[in-house]
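A.B. asks: Have a look at this prediction, sequence included:
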Amino acid sequence: MNFRSLEDFWAFYMSQHSKPSTRRWHFVGTLFSIIFFLCSLLFSWWFLVFAPLSGYGCAWYSHFFVEGNVPATFGHPFWSLLCDYKMFGLMLTGGMDREIKRLGKKPVLQVF
């Protein structure tokens, strides 16, 4: 599947993250990856090993066992990473329900 813009990919990305628990797993994984990255800057570069392991581990778990699909990272790694941080920011600021409405999906309760 070829996408012409990040906005086109974003709509696809959100369709692959339709369940609230999938998005929560992504949030946790992204949060841990940020924490491990910061720890690598402050303490030891060894923490950097855990950044992608925690981020992708949580995300891929949610795709295989919660959402029941293949992670978009496999086909579009760069755009998936950008959209993951976009989703993280929307969840952090409480804008995820508004974005789901904008894309024409049913809003869900946010835990974060």
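C.D. replies: Nice, thanks for sending it over. Residues are numbered from 1 along each chain as shown.
A.B. asks: From now on I want contacts and neighbour counts done on CA atoms only, so please keep to that.
C.D. replies: Fine.
A.B. asks: Stretch 68-82: which residues count as buried?
C.D. replies: Judged by neighbour count (16 or more other Cα atoms under 10 Å), stretch 68-82 contains these buried residues: Pro71, Ala72, Thr73, Trp79, Ser80.
A.B. asks: cool, and stretch 51-61?
C.D. replies: Buried, per 16+ other Cα under 10 Å, within stretch 51-61: Ala51, Pro52, Ser54, Gly55, Tyr56, Cys58, Ala59, Trp60, Tyr61.
A.B. asks: another structure for you, compare them:
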Amino acid sequence: MSTQQPAGGRFQTFSAFYPYYVHEHSNRTCRRIHVVGTALVIVIFITALVTRNGWWLLGMPLVGYGFAWVGHFFFEKNRPATFKYPLWSLMGDWRLFFETVSGRRRF
């Protein structure tokens, strides 16, 4: 599987996109920041459910993207794939998170 974007085109499947996504998260600190941000998104969601206060939900994208973009701009030094592949990047974030917490990918 290639870790580069297709020449002049877009990825056709998530399976083709994911190796590129992982490559764009080569920096260990960037990956860690992503995992922490995603965990905090889960905490915010649970807080919104428990408190029955929907205002908490506004914090989910702020925390999720905020942590991810800090990882990319300051540690990975690349442009987040979210700008070109928003849905697949979100799917990649969750896959990376679950691979990490399940021990299939190093934290």
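C.D. replies: Received the coordinates, thanks. Since the structure is predicted, the reported quantities are computational estimates derived from the model, not experimental observations.
A.B. asks: on that earlier part again, tell me which two of the buried residues of stretch 68-82 of structure 1 sit farthest apart.
C.D. replies: Between any two of the buried residues of stretch 68-82 of structure 1, the greatest separation by Cα to Cα is 12.0 Å, found for Pro71 and Trp79.
A.B. asks: check which helix or strand covers the counterpart of Leu62 of structure 2 in structure 1.
C.D. replies: Under the alignment (TM-score structural alignment), Leu62 of structure 2 pairs with Leu53 of structure 1. Assigned by DSSP states H and E, Leu53 of structure 1 belongs to helix 50-61.
A.B. asks: Ile33 of structure 2 too?
C.D. replies: In this assignment (DSSP H and E), Ile33 of structure 2 forms part of helix 28-51.
A.B. asks: Tell me how far the residue sitting nearest the centre point of structure 2 lies from Asn78 of structure 2.
C.D. replies: For structure 2, the residue lying nearest the average C-alpha position, counting by Cα atoms, centre = their mean, turns out to be Asp93 (2.8 Å). From Asp93 of structure 2 over to Asn78 of structure 2 the distance is 16 Å, taken as Cα to Cα, to the nearest Å.
A.B. asks: Same check on Val101 of structure 2?
C.D. replies: For Val101 of structure 2 relative to Asn78 of structure 2 (Cα to Cα), the value is 24 Å.
A.B. asks: what's the counterpart of Ala16 of structure 2 in structure 1?
C.D. replies: Aligned by TM-score structural alignment, Ala16 of structure 2 pairs with Asp8 of structure 1.
A.B. asks: which SSE is its match in?
C.D. replies: Assigned by DSSP H and E, Asp8 of structure 1 falls within helix 6-15.
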